[in-house]
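Participant: give me a model of this one.
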Amino acid sequence: MTPPRRVTALAASFLPLLFAPAFADSDVLWKIVHDRCAVQTAPCLSVNTAEHYAMLKDLNGIAQFLLIPTDKITGIESPDLLNPATHNFFADAWAEQGDVDSRLPHAIPRDGLSLAVNAQQARSQNQLHIHIDCLSTDARAVLKADADRVGTDWAPLPDAIAGHQFTAIRVKGETLGDFNPFLALAKTLKDPAKDMGGHNLVVVGANFAEGPGFIVLTDVAKPGMGGEDVQDHSCAIEH
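Facilitator: Next comes the predicted model:
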């Protein structure tokens, strides 16, 4: 689907910033959401004022979208994410799957959709954003093989994905409901306020023997390795 002309034109005005070196302006996403989307929606596709987030088509990939809070939340290290009153942005991101599907010839199967947040040292922008996109074919194969070995307590995933040795947990249900991956990760850490920023966090849809659910993945980021590594922005699984 071709993006609406008004969105394309406005988004184009940010091209020099978005493709500039990461150190050039780490607040580009915040400026887009705060200065433009919160005022007139475009270049975002939508703004959910009740849940405090906007949906923006990423310039990278054919169907990748970013869920970006409309409040200033720097990233996974933000103390705001440890507040149970903060909206469950991962649950919101899963509910926005239709935006991704609209750019593809077929809807992504449940176990082909992924939501990823990069660790503080593995990102270029200082505004929280969840990458919503296709899972890579390799990652999908690994998780399909390991799905029924993932339990309801955090444990190492048997196989590596894109060089990551993830720890994983199973979540049951069609939606994430009240399960907040940020809070679930924080509960495993000795000092969440200090340690959250070093972690990647990924949510992938799953089909377990007993029904639908999710596999949540996390690891301590190595240099240059983000949670986004499990995704395929060309969406090969749909071609």
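Participant: rest of the way, CA atoms for contacts and neighbours
Facilitator: Noted.
Participant: which helix runs longest in this structure?
Facilitator: Determined from DSSP state H, the single longest helix within the chain is helix 137-146.
Participant: show me which residues of that one are buried.
Facilitator: Buried residues in helix 137-146, counting neighbours by 16 or more other Cα atoms under 10 Å, are found at 137, 139-140, 143-144.
Participant: how much space between the residue nearest to T86 when sequence neighbours are not counted and F89?
Facilitator: Residue nearest to T86 in three dimensions, not counting chain neighbours: D80, with 6.7 Å by Cα to Cα, 6 or more residues apart in numbering. Between D80 and F89 the computed distance is 12 Å (Cα to Cα, to the nearest Å).
Participant: ok, these two, which is more surrounded?
Facilitator: Between D80 and F89, counting by other Cα atoms under 10 Å, F89 is the more crowded of the two (22 against 16).
Participant: which residues touch the more buried one?
Facilitator: Counting by Cα atoms under 8 Å, 6 or more residues apart in numbering, F89 touches 53, 67, 69.
Participant: I have a second one here; can you model it like the first so I can compare?
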Amino acid sequence: MKSNFLLKLLECKYLMNSFLINLGKSNIRKYRSKYLFLVFLTCFIELSLTTTSNSQMTENVPRDLLWNKVQKCITNQREIHKPDPCVYVDINNKYVVANGSKPVDYLLVPTDKISGIEAPQISQSNSRNYWQYAWKKATDKDYIRSKAPQVKYPEQIGLAINSKQARHQDQLHIHMSCIKKVVSEELEKGEKTREITDRFQSQKYVNLEGNNYSIRLLKNDSLSDYNNPFLLVKEFVGQTKMEEQSIAVVGRKQGGFYILNTQSDTQSGYKAVAEKLLDEDCSTQK
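Facilitator: Got it, this is the predicted structure:
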């Protein structure tokens, strides 16, 4: 978000300087202040739009912004056969893919109204396979790999959903991006030392980016049915605590996945944000 804002700011500075130079050479100097005002106004609007388009993670945005965007995408797909402003709409499987707020950040969003991770209908063995859909899109060449060609392997990719306490949109969405290299390295190390096994372990955590995660290993390539990460975490913590959870899914070098879970703590003020494990400009994946 910061990099996009600074880039736009530099563009505006260049534009204003160009106008000053050209106006200085022209015979319309008396209109200089008027033109400068118009340039300034244009830049201000563009900077505001840049900030707004990246503000899904800020608190001053309407909490139904993402839901309204999904409705527009569906309408455009049906009426003009274009998913705008999304990048993909799947009417049959009831989800869309939209650009997120970071350079290499995509969102998978259901077309059904689902508030978030705490919704009971998403954590059943027969629930719609949102994680599987997200993984398929995340590993498709037209998405992350189109922006970051250095991403070639599953262990470079991560998915994440934030807790109710941390999110700023009340529509379920799964982030799809690169995973920080240090995170994937820690996961491999944890598996080798058997800190990470094929089940979540109470009171046994792996510290990643300053927060504790319970981690479960999946050795098969399915995130559906009984491997649905929502279901796996619900079985571990219970439905009543689901709103406090944040989940990440990371590809495993040997095939399969790591399922990561962190929990909000109201006493310490920690709001669980597994998204922070993602590398949303893919800069660490070189």
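Participant: in structure 2, what residues pair with the longest helix of structure 1?
Facilitator: On structure 2, the counterpart of helix 137-146 of structure 1 by TM-score structural alignment is residues 181-190.
Participant: so how far is that stretch off the chain centroid?
Facilitator: Relative to its chain's centre, stretch 181-190 of structure 2 lies at 20 Å (Cα atoms, centre = their mean, to the nearest Å).
Participant: what do you get for stretch 72-85 of structure 1?
Facilitator: Taking Cα atoms, centre = their mean, the mean C-alpha location of stretch 72-85 of structure 1 is offset from the chain mean by 15 Å.
Participant: what residues of it count as buried?
Facilitator: Within stretch 72-85 of structure 1, the residues scored as buried using 16+ other Cα under 10 Å are 73-78, 80-82.
Participant: check stretch 107-124 of structure 1 too.
Facilitator: Across stretch 107-124 of structure 1, burial judged by 16+ other Cα under 10 Å covers 108, 110-124.
Participant: so which of those is the closest to E228 of structure 1?
Facilitator: The closest of the buried residues of stretch 107-124 of structure 1 to E228 of structure 1 turns out to be A116 (Cα to Cα; 5.4 Å).
Participant: what number of residues lie near the counterpart of N48 of structure 1 in structure 2?
Facilitator: Aligning on TM-score structural alignment places N48 of structure 1 opposite D90 in structure 2. Neighbourhood size, D90 of structure 2 [other Cα under 10 Å]: 14.
Participant: Three-state assignment for the residue nearest to D90 of structure 2 when sequence neighbours are not counted, please.
Facilitator: Computed as Cα to Cα, 6+ apart, the closest residue to D90 of structure 2 that is not its neighbour in sequence is V96, at 5.9 Å. Following DSSP: H, G, I helix; E, B strand; the rest coil, V96 of structure 2 is assigned to strand.
Participant: quick one, what contacts the aligned residue in structure 1 for T284 of structure 2?
Facilitator: Counting by TM-score structural alignment, T284 of structure 2 lines up with I237 in structure 1. By Cα under 8 Å, 6+ apart, I237 of structure 1 lies in contact with 112, 134-137.
Participant: hmm, which of these are common to structure 2?
Facilitator: Checked against structure 2 using both residues aligned by TM-score structural alignment, their matches' Cα atoms under 8 Å, the contacts of I237 of structure 1 keep these contacts: 136-137.
Participant: which one of the contacts of I237 of structure 1 is nearest to N60 of structure 1?
Facilitator: Using Cα to Cα, C134 comes nearest to N60 of structure 1 of the contacts of I237 of structure 1, at 12.5 Å.
Participant: follow-up on the earlier one: now the match of T284 of structure 2: how far from A85 of structure 1?
Facilitator: Separation of I237 of structure 1 from A85 of structure 1 (Cα to Cα): 36 Å.
Participant: cool, P212 of structure 1 as well?
Facilitator: To A85 of structure 1, P212 of structure 1 is 27 Å away according to Cα to Cα.
Participant: quick revisit: post-alignment, the match of helix 137-146 of structure 1 versus structure 1, mean distance?
Facilitator: When structure 1 is overlaid, stretch 181-190 of structure 2 sits 1.4 Å from its aligned residues on average, using mean Cα distance after the TM-score superposition for structure 1.
Participant: okay, which residue is most central for structure 2?
Facilitator: Centroid check for structure 2 by Cα atoms, centre = their mean gives H175 as the closest residue, at 2.8 Å.
Participant: my reading is that that residue lies in a strand. Confirm?
Facilitator: Yes: according to three-state DSSP, H175 of structure 2 belongs to a strand.
Participant: contacts only, for it.
Facilitator: Counting by Cα under 8 Å, 6+ apart, H175 of structure 2 makes contact with 100, 105-108, 159-161, 275.
Participant: can you lay out those as CSV showing distance to V39 of structure 2?
Facilitator: Shown next, in CSV, are the contacts of H175 of structure 2 (distance: Cα to Cα, whole Å):
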residue, distance to V39 of structure 2
G100, 28
D105, 31
Y106, 32
L107, 34
L108, 37
L159, 40
A160, 40
I161, 40
E275, 37
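Participant: of those residues, which is the nearest to L231 of structure 2?
Facilitator: Distances from L231 of structure 2 to the contacts of H175 of structure 2, taken by Cα to Cα, are shortest for I161, at 13.8 Å.
Participant: and the gap between the counterpart of the closest one in structure 1 and C37 of structure 1?
Facilitator: When structure 1 is aligned by TM-score structural alignment, I161 of structure 2 is paired with V117. Look at V117 of structure 1 and C37 of structure 1: by Cα to Cα, they are 21 Å apart.
Participant: name the residues of the lengthiest helix in structure 2 that are buried.
Facilitator: The longest helix of structure 2 (DSSP H) is helix 2-25. For helix 2-25 of structure 2, a neighbour-count test (16+ other Cα under 10 Å) marks 5, 8-9, 12, 16, 19-20, 23 as buried.
Participant: again, but for stretch 93-100 of structure 2
Facilitator: Buried residues in stretch 93-100 of structure 2, counted by 16+ other Cα under 10 Å: 95-100.
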